[in-house]
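Student: Give me the fold of what follows.
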Amino acid sequence: MTGPDSPSPAGAPTQPSLWQRLDDPAAARVLADAYTRQFFEPFIWRERRVGDVARELGVSKTAVLYRVRQFLRLGLLEVTRTEPRAGRAIRYYRATSRGYFVPFAATSAESIAALYEASLDNARRSVLQALTHAWSQLAEDPRWFGLYTYGDETGLKSHALLPYRPAECPAEAHLGPAPQAFLDPLLAEGSPAIWDNTTTLKLSAAEAKALQRELHALQRRYSGRKAPGQTPYLLRLTLTPNLPPEDAGP
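Tutor: Alright, predicted model coming up:
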């Protein structure tokens, strides 16, 4: 584990490095492993107490304290201040850097794909659990809860897991107008704010780059908002070239 990226000028106050490099495999594992990282992320550049983080994560104080002691030993966490009180004093902790860089060589991953899988596994599982709960709450009639696949003369249009029957079933499309968009009912005012859809777009390089930047701007637009009565939402945006099966690898 290394310190600042470059030394400070003589006499200048020491500033924490923006990117702390983690070459120690044990320290690198904290950031590379999705499960362990969830205990560390609440402390990144924020002063936190063990009890507050335990409530945020929905785990016991003992579980968080175990991880805090581990992060202290690895030099990833520091005590910022101690608040005296009757009995045991309350300690506040904060990560030792605003940002961390884990080189691939410091991880135990056998490939880039394996590192990507391990790093995102916990986030993906959280999204899946949240979606499953939300979908289950919306399924008023379980008989219509299932997979709906629809296409037209141009090819596949949508394949989605839905908790309701679309307004017009694809099997009946030849009897009248084209079926309504599968996810339209979710956009109704009384429906909860849920969106989960995967589709293939045919774009030029310029159009794909524009969409990439729009997605980034959209996420930034809603990030960091603070207002009474807010509910936490998980947002995952993905855009990638859709490789043919023979090029995608195992």
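Student: okay, CA-based contacts and neighbour counts for the rest of this
Tutor: Fine.
Student: helices or strands up against the longest helix along the chain?
Tutor: For the chain, the helix with the greatest residue count under DSSP state H is helix 112-138. Contacts defined by 3 or more Cα pairs under 8 Å, 6 or more residues apart in numbering; DSSP states H and E place helix 112-138 against helix 25-32, helix 34-40.
Student: how about a cut-off of 6 Å?
Tutor: Helix 112-138 sits against helix 34-40, with contacts defined as 3 or more Cα pairs under 6 Å, 6 or more residues apart in numbering; DSSP states H and E.
Student: just how off-centre is the helix it packs on within its chain?
Tutor: From the chain centre to the centre of helix 34-40 is a distance of 12 Å (Cα atoms, centre = their mean, to the nearest Å).
Student: what's in contact with that helix?
Tutor: Residues outside helix 34-40 that contact it (Cα atoms under 6 Å, 6 or more residues apart in numbering): V30, L31, S119, N122.
Student: Second input sequence below; structure requested for side-by-side comparison:
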Amino acid sequence: MEDADSPWPGIDPDTLHRVEDPAQARIVGDPLRSRFLQPFLGRELSVGQAATELGCSPNAMLYRVRNMLDVDLLRITQTRHRRGRPIKVYRSAFEGYFVPNEAMPYDDLRHRVTSQERRLAEQVVDAYTTVLFRSGNSGRVLARDSNGDVWASDLPPSLNEQGQPVLMVDVRVDLTNEEALHIRDLFAAAIKRGRRASRNPQAEGSPPKPYLLNCAILPHQPG
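Tutor: Coordinates of the predicted model:
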């Protein structure tokens, strides 16, 4: 039964193509490599269109497309003839994929999560370091705020030097189950809003720019 509060409604792993081939699993199961497959899921796009969507060069996209063709993750759906080189159009071989952990090149689940999260966390760390460094506020504080809460953390600015909003907070809190559920729903709503805005940018206002949105609320088991 689908969770109505899920940030990924309508996705049932049991209905997706199960990836068993190691070469396919190396791409689909990797958060960074799979990014280049995402534009083609259930859609037909050219290399140029996919490159524009991802914000990468056509040559980088073409390299990835060829790799995905080699392992049968993509198929060519049509060839648009024109003067000069024809344009090929691609689509994912399946509408969606599920990669079991045992098909990926990791020792166990913890090894996979650790390896993949480390790579993703590096992007967050790089972006956060840049914000702190350019704000001139790169130290760390231990103080009580006006609400009486103690903070032992950095003090990142609420806006960077270009006026872009910033929020980066890691904090341990004691919550009832009801309060934790409420915060989880707020995070899920933020993710939905971000993805919706990314798909349908407003015509007015500043042009869209890439942001890293990293939300988590997890039961903590002190070691």
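Student: thinking again about what came up before, buried sites along the next helix or strand after the longest helix of structure 1?
Tutor: Downstream of helix 112-138 of structure 1, the first helix or strand assigned by DSSP states H and E is strand 146-152. By neighbour count on 16 or more other Cα atoms under 10 Å, the buried set for strand 146-152 of structure 1 is Y148, Y150.
Student: need the next SSE after strand 146-152 of structure 1, C-terminal direction.
Tutor: Next in sequence after strand 146-152 of structure 1, counting helices and strands by DSSP H and E, comes strand 155-162.
Student: Let me know the angle separating that next one from strand 146-152.
Tutor: Inter-element angle recorded for strand 155-162 of structure 1 and strand 146-152: 160 degrees (by axes from the mean of the first three to the mean of the last three Cα atoms, to 10 degrees).
Student: Okay, helices next: where are they in structure 1?
Tutor: With DSSP H as the criterion, structure 1 has helices spanning 25-32, 34-40, 50-57, 61-73, 112-138, 205-222, 245-248.
Student: Determine how far the longest helix of structure 1 lies from the middle of the whole chain.
Tutor: Put simply, helix 112-138 of structure 1 sits 8 Å off its chain's centre (Cα atoms, centre = their mean).
Student: What angle do strand 155-162 and it make with each other?
Tutor: For helix 112-138 of structure 1 against strand 155-162, the angle by the same axes, to 10 degrees is 60 degrees.
Student: superposed on structure 2, where does helix 112-138 of structure 1 end up, distance-wise?
Tutor: Helix 112-138 of structure 1 differs from its equivalent in structure 2 by a mean of 2.5 Å after superposition (mean Cα distance after the TM-score superposition for structure 1).
Student: Just the buried positions in that helix, please.
Tutor: Quick answer for helix 112-138 of structure 1 (16+ other Cα under 10 Å): L115, E117, A118, S119, N122, A123, L131, W135, L138.
Student: Also stretch 204-211 of structure 1?
Tutor: Within stretch 204-211 of structure 1, the residues scored as buried using 16+ other Cα under 10 Å are A208.
Student: so that stretch corresponds to what in structure 2?
Tutor: Counting by TM-score structural alignment, stretch 204-211 of structure 1 pairs with residues 176-183 of structure 2.
Student: Enumerate every residue touching P58 of structure 2.
Tutor: Applying Cα under 6 Å, 6+ apart, we find P58 of structure 2 in contact with G48, A51.
Student: Give the equivalent position in structure 1 for it.
Tutor: Aligned counterpart of P58 of structure 2 in structure 1: K61 (TM-score structural alignment).
Student: and if you look at Y106 of structure 2?
Tutor: Looks like Y106 of structure 2 aligns to A109 there (TM-score structural alignment).
Student: Surely that match and L115 touch.
Tutor: Yes - applying Cα atoms under 6 Å as the test, A109 of structure 1 and L115 come out as touching, 5.3 Å apart.
Student: which residues in structure 1 does stretch 18-37 of structure 2 align to?
Tutor: The aligned range for stretch 18-37 of structure 2 in structure 1 is 21-40, by TM-score structural alignment.
Student: Could you pull out the buried residues of that stretch?
Tutor: For stretch 21-40 of structure 1, a neighbour-count test (16+ other Cα under 10 Å) marks 21-23, 25-35, 37, 39-40 as buried.
Student: just to revisit the earlier point, ok, so of the buried residues of helix 112-138 of structure 1, who is nearest T96 of structure 1?
Tutor: Nearest to T96 of structure 1 among these is S119, at 20.9 Å by Cα to Cα.
Student: What's the match for the closest one in structure 2?
Tutor: Alignment note (TM-score structural alignment): S119 of structure 1 maps to Q116 of structure 2.
Student: thinking again about what came up before, OK, contacts around the match of Y106 of structure 2?
Tutor: With Cα under 6 Å, 6+ apart, A109 of structure 1 has these contacts: L115.
Student: Map Y148 of structure 1 across to structure 2 for me.
Tutor: In structure 2, the residue paired with Y148 of structure 1 is V141, using TM-score structural alignment.
Student: hang on, the earlier thing: end to end on the match of stretch 18-37 of structure 2, go ahead and measure it.
Tutor: 16 Å (Cα to Cα, to the nearest Å).
Student: next one: stretch 147-157 of structure 1
Tutor: By Cα to Cα, the extent of stretch 147-157 of structure 1 from end to end equals 14 Å.
Student: hang on, the earlier thing: need the contacts of helix 34-40 of structure 1 in JSON lines (columns: distance to W195 of structure 1).
Tutor: Below are the contacts of helix 34-40 of structure 1 laid out as JSON lines (distance: Cα to Cα, whole Å):
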{"residue": "V30", "distance to W195 of structure 1": "31"}
{"residue": "L31", "distance to W195 of structure 1": "28"}
{"residue": "S119", "distance to W195 of structure 1": "23"}
{"residue": "N122", "distance to W195 of structure 1": "20"}
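Student: from the residues you listed, which is closest to R73 of structure 1?
Tutor: Nearest to R73 of structure 1 among the contacts of helix 34-40 of structure 1, with distances taken as Cα to Cα, is V30, at 12.1 Å.
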